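Asks: Make a model of this:
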Amino acid sequence: MTRLRGQDAAIEAFLSASAGGTIHHAWLLAGPQGIGKASFARTVALRLLAEGMTPGALPPGLSVPDTHQAAHLFAAGTHPDYRELRRLPKKDSGKGGSDEELARSITIDQVRGLGPFLGTAPSMSPRRVIVMDAADDLERPGASNALLKNLEEPPAGTVFLLVSHAPGRLLPTIRSRCRVLRFDPLGDADMAAVLRDVMPDADEVEIAALVRAGGGSPGRAMGYAGLDLAGIDTALTAIGRDGDPANARRAGLAKVLSPKAAQARYEAFLDRVPTVIAQMAAMRHGEDLRRALDAYDEARGIAAAARGLSLDAQGTVYELAGVVARLAPRP
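Replies: Have a look, this model is predicted:
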């Protein structure tokens, strides 16, 4: 499985907690979205299942050899002692493939569907594992209450791994029955390493731009892949440094980002403008800092309105670039 990067503290905490051979039956994997919590959950699930099949035969840590029977079954999605709950594709989305529109929540029927799985003995070892990605998506109150019942009376050998981007949204009674394992945003070096692993053809300029945009979340950064984020950042930085007295740079950006075919880049632009302004603000003082902070608030408002009200893309790009241009040093 993919190497887990940047979460050594969480890995060490889990290994320490499980060193005695007894493992808490429910874990809440808490932290920002896109930093590897689900990957950690699946890695731990495979390790627990493999350990149950061949006690004492695995190397230290969380890894499982690809030749292990549990690894084959897990990769094929056919391990009889593993279940994963997540939002399902909408029946009427009609799109197919990886871009199917997903349901709004994990339903009560999905959680109740665990009944037969939990009502019989595990097939290949004393253990079985359930991953929920993400528990924040549970339908309330039905699915949450159904899960709570399972957490209150778990069958022996069952381990729940609940991924959560916002633990505060979960029922307090669910949180109270889980051991919390916290995950932090990745540092720049680990971010770059993850992105190089999954994007071996990307050049260093793109990797650096994605690291800046990701804010410690490889998942978020990969959402910008292929959008020439470096080009957007370079254009905004130049406008903020030199201004745009002839309006040519703003007009050029608006022309490039406004067509329907550029929708994904336009969305990335809306995200990047406030962030680039915040980076500029971090290097300013006094009146220049105040102007930058005001520009940050203004840019966030424009970007939010552009999404919520479906404002004209060309006009929005021009207006946001103008906010950046006003930050150029004054004569």
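
Asks: contacts and neighbour counts: CA atoms only from here.
Replies: Fine.

Asks: my guess is A202 meets R196, correct?
Replies: Yes: using CA atoms under 8 Å as the test, A202 is close enough to R196 to be in contact (7.2 Å).

Asks: Before we compare anything, build this one as well:
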Amino acid sequence: MCSKIAGNLKQQDFFKRVIASGRLSHSYIFSGISGIGKRMFACELARSLFCRNGSYFTECSCSSCMQVKAGTYPDLYIYGGNELKVENIRQISESAGMTGLASKWKVFILDEAEKLSNSAQIVAGNAFLKTLEEPGEDCLFLLITSKYEMIMPTIRSRCSVVDFAPLSESDMNNILSNIRPDMDNMADIIKVSGGSVERALMIDDLKIGSLINEIESRNFKKFTDFVLNCNDIQIIKSVMEFIYPAALEKYKTTGIYSYCAYGEYILEMLKRLNYNINIDLAKHDFVSKTYEVFSERI
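Replies: Next comes the predicted model:
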């Protein structure tokens, strides 16, 4: 099912110009971090092509647009990463060679397209490459990824790349206020979510704020279990960004220098996590340092 998009105005303007000029390519890669609306944008682009009223990226209630929104339009094919297998790629190839059922366009959206490069799905990737080399008439392939570098080079070379930036704080606030109006610490979560709605929702679900309270109460079990079992570097960074102001506040109220040094440690770790470091060692070091500082008796 497709929903209304938010943000990504540059991408909207780009495709409006391309469609109006008749220069729409047959394949694009939508690249950017997860949770910023790439799949929604792909659905909206498809809806714009199918729209009976020519409403590009604007609301419309024609029968085609309503079918797209309901996920029932016959010429729109959407596949998730785990569905990118040989049998489905063959189905895509067959459908691409057929005449559209309701429109001259046939749009294929492949989410998590980097999974075509997995060793278990490499056969599917090679099969899809053949489809890209000989696309059917009026076919549009939209490959979505948050790991562009993992997509097969031969597939990348046959697609135009459209980069998607993280959402602005204003867009994030509008979206989260609509889908989760009761979110605690929304402004703080937006600041550390990196412009990703998906990440903001994960942070809220994990109640990172409560982790900070437990650390300050010298109850480290929940914090330790969470950090050591978390494999999302961005979430780990979000925890650090939440703890940082708490450490500085402790320094201001107690005058104990170790809290200030801990704040500097957090800033250094945030820099290091942007590079290729051993994440497991970094997590254990983070837990150890946090315990060492916050377990001090005042």
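
Asks: what's the spacing between G216 of structure 1 and G31 of structure 1?
Replies: 11 Å (CA to CA, to the nearest Å).

Asks: Tell me which residues of stretch 126-139 of structure 1 come out buried.
Replies: Judged by neighbour count using 16 or more other CA atoms under 10 Å, the buried positions of stretch 126-139 of structure 1 are 127-139.

Asks: mind putting these in TSV, secondary structure included?
Replies: Shown next, in TSV, are those (DSSP: H, G, I helix; E, B strand; the rest coil):
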residue	secondary structure
R127	coil
R128	strand
V129	strand
I130	strand
V131	strand
M132	strand
D133	strand
A134	coil
A135	helix
D136	helix
D137	helix
L138	strand
E139	coil
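
Asks: Out of these, which is nearest to L161 of structure 1?
Replies: V131 (4.8 Å; CA to CA).

Asks: Quick check: the equivalent of the closest one over in structure 2 vs S55 of structure 2, distance?
Replies: The alignment partner of V131 of structure 1 in structure 2, by TM-score structural alignment, is I109. Separation of I109 of structure 2 from S55 of structure 2 (CA to CA): 20 Å.

Asks: do the same with I215 of structure 2
Replies: Per CA to CA, I215 of structure 2 is found 52 Å from S55 of structure 2.

Asks: Which of these two has more residues huddled nearby?
Replies: When I215 of structure 2 and S55 are compared for neighbours, I215 comes out ahead with 20 against 16, by other CA atoms under 10 Å.

Asks: three-state assignment of that one?
Replies: Following three-state DSSP, we place I215 of structure 2 in the helix state.

Asks: Let me know whether it touches V293 as I believe.
Replies: No: I215 of structure 2 lies out of contact with V293 (CA under 8 Å); the separation is 10.0 Å.

Asks: which residues in structure 2 does stretch 188-196 of structure 1 align to?
Replies: Using TM-score structural alignment, stretch 188-196 of structure 1 corresponds to residues 169-177 of structure 2.

Asks: What is the mean deviation of the matching stretch from its aligned residues in structure 1?
Replies: Here stretch 169-177 of structure 2, set against structure 1 after superposition, deviates by a mean of 1.4 Å using mean CA distance after the TM-score superposition for structure 1.

Asks: overlap in contacts of G216 and G31 of structure 1?
Replies: Common neighbours of G216 of structure 1 and G31, using CA atoms under 8 Å, 6 or more residues apart in numbering, are P185.

Asks: Show me which of these two is the more surrounded one.
Replies: Per other CA under 10 Å, whichever of G216 of structure 1 and G31 has more neighbours is G216, with 25 against 19.

Asks: Alignment lookup: I144 of structure 2 to structure 1.
Replies: Counting by TM-score structural alignment, I144 of structure 2 lines up with V163 in structure 1.

Asks: In which helix or strand does its match reside?
Replies: For V163 of structure 1, the enclosing helix or strand under DSSP states H and E is strand 158-164.

Asks: Quick one: neighbours of the match of I144 of structure 2, just the number.
Replies: V163 of structure 1 - counted by other CA under 10 Å - has 27 other residues nearby.

Asks: contacting residues around it?
Replies: The contact partners of V163 of structure 1, by CA under 8 Å, 6+ apart, come to 28-30, 37-38, 41, 131-136.

Asks: go again using 10 Å as the cut-off
Replies: By CA atoms under 10 Å, 6 or more residues apart in numbering, the contact set of V163 of structure 1 is 27-31, 33, 36-41, 131-137, 181.

Asks: ok, which stretches of the stretch 201-331 of structure 1 are strands?
Replies: Assigned by DSSP state E, counting those that start in this stretch, the stretch 201-331 of structure 1 shows no strands.

Asks: Check the stretch 51-200 of structure 1 too.
Replies: With DSSP E, counting those that start in this stretch, the ranges of strands along the stretch 51-200 of structure 1 come out as 82-85, 128-133, 158-164, 179-182.

Asks: To A71 of structure 1, which of these lies closest?
Replies: Nearest to A71 of structure 1, of all those, is strand 82-85, at 11.8 Å by CA to CA.

Asks: Over in structure 2, find the residue span the closest one aligns onto.
Replies: With TM-score structural alignment as the criterion, strand 82-85 of structure 1 aligns to 76-79.

Asks: ranges for the helices of the stretch 51-200 of structure 2?
Replies: 63-70, 86-96, 122-133, 153-156, 169-179, 186-192, 197-206 (DSSP state H, counting those that start in this stretch).

Asks: Would you mind listing the buried residues in the shortest one?
Replies: So that's helix 153-156 of structure 2. 155-156.

Asks: For A281 of structure 1, see how far away T275 of structure 1 is.
Replies: Applying CA to CA, the value for T275 of structure 1 to A281 of structure 1 is 10 Å.
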